[in-house]
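Visitor: Sharing a model prediction with you, sequence too.
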Amino acid sequence: MLPQTRRALLRRLAGGQAEGRAPSMMGAVVRDGRAVWTGARSSVEGEVPHPDVQYRIGSLTKTFVAVLVMRLRDEGLLRLADPVGKHLEGTPVPDATVAQLLAHSAGLAAETGGPWWERTPGTLRPEPADLFGERPQRLPVGRWHHYSNPGYALLGALVERVRGGVPWNEVLRREVLEPLGMGRTTLEPETPHAGGWAVHPWADVMLPEPAQDTGLMAPAGQLWSTLEDLCRWAAFLLRGDERVLSASSLAEMRRPAVPPEESAGQSGYGLGLQLLRREGRPLFGHSGSMPGFLASLWADAEEDVAGIVLANCTSGPAVSAIAIDLAGIVSEHEPRIPEPWRPQPGPLDPELLALTGPWYWGANPHVLRLRAERALELTPLSGQGRSSRFRAEEDGTWTGLNGYYEGETMRVVRERDGSVSHLDLGTFVFTRGPYEPTAPVPGGVDPGGWRP
């Protein structure tokens, strides 16, 4: 980072810590897959905290659980459309689907039955059925986002059940944390770690907060982590790692699954990730809170940048706003330099190259471009129309990856002599000329042709 960028980052962190009256605060920026800046204000046990000091990260835990569930899906051990009761017995909401639990759209109660779960031991809720009160279902299923902490407790139990009884946090350590080098992310605090505090709203005095083992509720928010580990986590969420989860599955997680709650101020919720827009930029990430701690991680996939903030107080600092601002400062002060253009490697397929260039949907001109690994990109030339990227399949077709044509099949239709007749994209006919009379345009083309 340039000196003026580092100063702007430190100023934002320092202002957030002072205005929020946090006993300590740490921040980081991740770019291009690595930490490019870290900062700290105030002290933990009399010392300025360093990136290896643990803080409790609250609901950021949910992003880890969501990745575990997506791994099960990618391995074919469950489907997102499966009702949770298919895999997990004893739940009072067996018909809620895995996807609905991930997206908080199952209409489940926001909190557990019984006492305040964040401040009481998990022994009070020994079974999944104990997570809910008399009315586990509070809203219609699948209609909109309603945040549910017990829903993620069910997902943790689901991971354990599908993995043959291995505790979810052990599955997490073995399948995610170790491959990513995140050895300081744990279920219980390990030295060195910050203590959690409540700060009096009207006086500059503090009260220590308890740190309970929440048992079955732990997947909703119990993990402890460090700034260093969370930088690795942010880089993974931005880029993927085939040892853990592919970039395509992570991209699926950050697509809106349901509209937001009216008061949420978000653009929606994906599969385990909060979504919002800031000054026109789509962001994804998660905030977290537990008694004595606040945490936030927000990332911009287009800029390949993320901001992270940790604080050891129950309330006060606007950690999400600070994390977003940290990432935004870097994007503004030091815009990304485009990657250099390079020709595609490997031999060129002449038939594939011949497909490129202008195509017409009716009279609307489009251009088809060849990308790496036989991928194609269709873009309207008039500025109006539907664009999409397409992945090449082994059977000679292409599958849409985004936009209106996501999941749709595009195929090249040939004449008997092997020449190209047209493109069939989900039954839409694309021809080399506008309404070519020789092409099989549904409804036919007027034999009189174009006229003044």
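Guide: Here it is on my side, so go on.
Visitor: CA only for contacts and neighbour counts going forward, please
Guide: Noted.
Visitor: Now stretch 220-228: buried residues?
Guide: 220-228 (16 or more other C-alpha atoms under 10 Å).
Visitor: For that stretch, what is the distance to the chain centroid?
Guide: Computed by C-alpha atoms, centre = their mean, to the nearest Å, the chain-centroid distance of stretch 220-228 equals 17 Å.
Visitor: go on, stretch 237-247?
Guide: Mean-position distance between stretch 237-247 and its chain equals 11 Å (C-alpha atoms, centre = their mean).
Visitor: do the same with stretch 418-428
Guide: Centroid separation between stretch 418-428 and its chain, computed with C-alpha atoms, centre = their mean, is 36 Å.
Visitor: Mind listing what's buried along that stretch?
Guide: 420-425.
Visitor: residues making contact with that stretch?
Guide: Applying C-alpha atoms under 8 Å, 6 or more residues apart in numbering, the external contacts of stretch 418-428 come out as 361, 405, 408-415, 429-432, 439.
Visitor: Straight-line length of it, end to end?
Guide: Taking C-alpha to C-alpha, to the nearest Å, stretch 418-428 runs 21 Å from one end to the other.
Visitor: Now secondary structure too, for the buried residues of stretch 220-228, in CSV please.
Guide: As requested, those are exported to CSV (DSSP: H, G, I helix; E, B strand; the rest coil):
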residue, secondary structure
220, helix
221, coil
222, coil
223, coil
224, strand
225, strand
226, strand
227, helix
228, helix
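Visitor: Hmm, residue 367 and residue 355 touching each other?
Guide: No - contact criterion C-alpha atoms under 8 Å: residue 355 and residue 367 do not qualify, at 9.9 Å.
Visitor: Number of residues surrounding residue 21?
Guide: By other C-alpha atoms under 10 Å, 19 other residues sit near residue 21.
Visitor: Can you spell out which helices and strands pack onto the longest helix along the chain?
Guide: If you go by DSSP state H, the chain has its longest helix at helix 3-20. Applying 3 or more C-alpha pairs under 8 Å, 6 or more residues apart in numbering; DSSP states H and E, we find helix 3-20 packed against strand 24-31, strand 34-42, helix 319-333.
Visitor: what's the angle between the longest one and strand 34-42?
Guide: Spelled out, it's helix 319-333. Helix 319-333 runs at 130 degrees relative to strand 34-42, counting by axes from the mean of the first three to the mean of the last three C-alpha atoms, to 10 degrees.
Visitor: try this one side by side with the last:
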Amino acid sequence: MTIAQSTEFPRPEPVGHGPGAVGTPDEFAELLPQTRRALLHRLAVGQAEGRAPSMTGAVVRDGRAVWTGARGAVAGEAPHGDVQYRIGSLTKTFVAVLVLRLRDEGLLRLEDPVGRHLEGTPVPDATIAQLLSHSSGLAAEPRGPWWERTAGALRSEPADLFDERPQRLPAGRRHHYSNVGYALLGALVERLRDGVPWGEVLRSEVLEPLGMDRTTLRPEKPYASGWAVHPWADALLPEPAEDTGLMGPAGQLWSTLQDLCRWAAFLLRGDARVLGAASLAEMRTPAVPPESGTWDAGYGMGVQLLRRDGRLLVGHQGSMPGFLAALWADTEEDVAGVVLTNCTSGPAAGALAADLTGIVLAHEPRIPEPWRPLPGPLDPELLALTGPWYWGANPHALRLRAERGLELTPLSGEGRSSRFRAEEDGTWTGLDGYYAGETLRVRRDRDGAVSHLDLGTFVFTRGPYEPSAPVPGGVDPEGWRV
């Protein structure tokens, strides 16, 4: 096999789709030459040290691909952004979006046992949320021969996936990665979409709206062949590329660097045509304690979570015989890294994808959005609520945000911060932190003046232990002492 030199692709094009998904190019859109060289160097080191026949990588920032590069060769030529690679378990992120779409349409609840919607499964009590987060306790792999290297025809119905002990651990108590769980989720999508195969549902509901026309169940030219690399010699062995049938939702998809840049832009910014922002944020929320017992890594609803260099990354890694893939996105910095390679083992694709994002942030820290005043008109009653409030003697600040939202922040360095969404009934619902899901109410006295804030029974007053407010337990009549 001829090995081509490192290359950078031509100037990347915008990859986002839909309202709010495309970053507008500006004077900071182009990466500096030293940043591009650092990215290409990291990709080249990853390919050489990992002994990969070929490797491609990309960085997405502000909704568009800002750098793409390649190393090695596919069919004797340097790979480009339209060459398909198998992406393995990155498939699970797509399946999770399909399930969340069903939930948002009211066709299921995440708390539902899968047996309520899918007949014939030997694990009817596992909930949909548990399947999404790998916390159902199901077996990691299906019964029978190595599913990734054998024909999917060996498993024709969900019952074929399980042996006599389908559940290995108690449900809901710990993370235990389960490929068969995602096979069930794919069958669930088909059941609730009137028998339409999950791959067709994915194409019509997700891939077409996002412009991902090179993401498919089976490879379509041009595509890379999968290889195993001999551990003690520079020699290659071709790997089979089986259609995994019922196990397809666990790792069947093929995609390209360009399409995965579009997917990264979606995971970073969302697209209302595919999945709402609240549901996308729900996917990124840790579901159960991670398998390792630390919070350096975890799992949400269909996405892996990784803490690296003080940053939280979301995405997924994938592997199938002959292929490795990784996508890591930093939603706070609006940047993502993607890596694809065609060998079974060797390259640290996940670390490399994370490093690509870190290189960009180290060389070119993100330029913050310019401050802008809230769009009017301004509600004077809401404005009057802002400022200092006290939980007991602990000072907090209440700030007004967009769309009548509120943010409560402790001023003493200790306390609980939360953002709140305005509701139609005049209350606010906590979005994060300790008060997530809790209700914030403005309480008034008999004259209609604001008396205090009631936040899940916690009383916030305008002064520390304000005597005129209904502080639980009362306020000592002698007041403060010296």
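Guide: Structure's in. What do you need? Small disclaimer: the values here were computed from a predicted structure and weren't measured.
Visitor: okay if I get the buried residues of stretch 220-228 of the first structure as CSV plus distance to residue 101 of the first structure?
Guide: Below are those laid out as CSV (distance: C-alpha to C-alpha, whole Å):
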residue, distance to residue 101 of the first structure
220, 12
221, 15
222, 18
223, 19
224, 23
225, 24
226, 27
227, 28
228, 29
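Visitor: just the helices in the first structure please.
Guide: For the first structure, the helices defined by DSSP H cover 3-20, 61-74, 98-102, 149-162, 168-172, 178-180, 227-239, 247-253, 319-333, 350-355.
Visitor: just to revisit the earlier point, which of residue 355 and residue 367 of the first structure has more residues huddled nearby?
Guide: residue 355 (19 against 16).
Visitor: what's the counterpart of the more buried one in the second structure?
Guide: In the second structure, the residue matched to residue 355 of the first structure (TM-score structural alignment) is residue 385.
Visitor: Contact partners for the residue lying closest to that match once chain neighbours are set aside?
Guide: Distances taken as C-alpha to C-alpha, 6 or more residues apart in numbering put residue 398 closest to residue 385 of the second structure, at 7.3 Å, once the chain neighbours are dropped. For residue 398 of the second structure, the contact set (C-alpha under 8 Å, 6+ apart) comprises 385-389, 406-409.
Visitor: from these, which is closest to residue 423 of the second structure?
Guide: residue 406 (11.3 Å; C-alpha to C-alpha).
Visitor: What's the closest one aligned with over in the first structure?
Guide: Using TM-score structural alignment, the equivalent of residue 406 of the second structure in the first structure is residue 376.
Visitor: so that match sits right up against residue 357, yeah?
Guide: No - assessed by C-alpha under 8 Å, residue 376 of the first structure is found out of contact with residue 357, at 11.1 Å.
Visitor: neighbour-wise, which of these two wins?
Guide: Counted by other C-alpha under 10 Å, residue 376 of the first structure and residue 357 do not tie: residue 376 has more neighbours, with 22 against 13.
Visitor: Could you find the counterpart of residue 210 of the first structure in the second structure?
Guide: Match for residue 210 of the first structure (TM-score structural alignment): residue 240.
Visitor: And its match, how close does it get to residue 349 of the second structure?
Guide: Using C-alpha to C-alpha, residue 240 of the second structure is found at 21 Å from residue 349 of the second structure.
Visitor: that older thread, pick the most buried one from the helices and strands packed on helix 3-20 of the first structure.
Guide: Among these, the stretch with the highest mean neighbour count (mean count of other C-alpha atoms under 10 Å) is strand 24-31, at a mean of 27.
Visitor: check contacts around residue 84 of the first structure.
Guide: 93-98, 158.
Visitor: What is the nearest of these to residue 285 of the first structure?
Guide: Minimum distance to residue 285 of the first structure across those is 19.9 Å, recorded for residue 98 (C-alpha to C-alpha).
Visitor: neighbours around the closest one, how many?
Guide: 28.
Visitor: Once you drop chain neighbours, what's closest to it?
Guide: residue 80 is the one closest to residue 98 of the first structure (C-alpha to C-alpha, 6+ apart), at 5.0 Å.
Visitor: Just give me the match in the second structure for the one you found.
Guide: Matched by TM-score structural alignment, residue 80 of the first structure corresponds to residue 110 in the second structure.
Visitor: How about residue 179 of the first structure?
Guide: By TM-score structural alignment, residue 179 of the first structure lines up with residue 209 in the second structure.
Visitor: do the same with residue 423 of the first structure
Guide: So residue 423 of the first structure corresponds to residue 453, using TM-score structural alignment.
Visitor: show me where the stretch 201-350 of the first structure has strands.
Guide: All strands of the stretch 201-350 of the first structure, identified by DSSP state E, counting those that start in this stretch, fall at 206-208, 224-226, 268-269, 274-278, 281-290, 293-300, 305-311.
Visitor: among the ones you listed, which is the most enclosed?
Guide: When you average the neighbours per residue for each of the strands of the stretch 201-350 of the first structure (mean count of other C-alpha under 10 Å), strand 305-311 leads with a mean of 31.
Visitor: The second structure: matching residues for that strand?
Guide: By TM-score structural alignment, strand 305-311 of the first structure lines up with residues 335-341 in the second structure.
Visitor: Same question for stretch 273-291 of the first structure.
Guide: Under TM-score structural alignment, stretch 273-291 of the first structure corresponds to residues 303-321 of the second structure.
Visitor: Contacts for that stretch, please.
Guide: Here stretch 303-321 of the second structure makes contact (C-alpha under 8 Å, 6+ apart) with 86-93, 148-149, 226-228, 239-241, 251, 267, 283-284, 286, 295-299, 324-331, 343-344, 349-350, 354.
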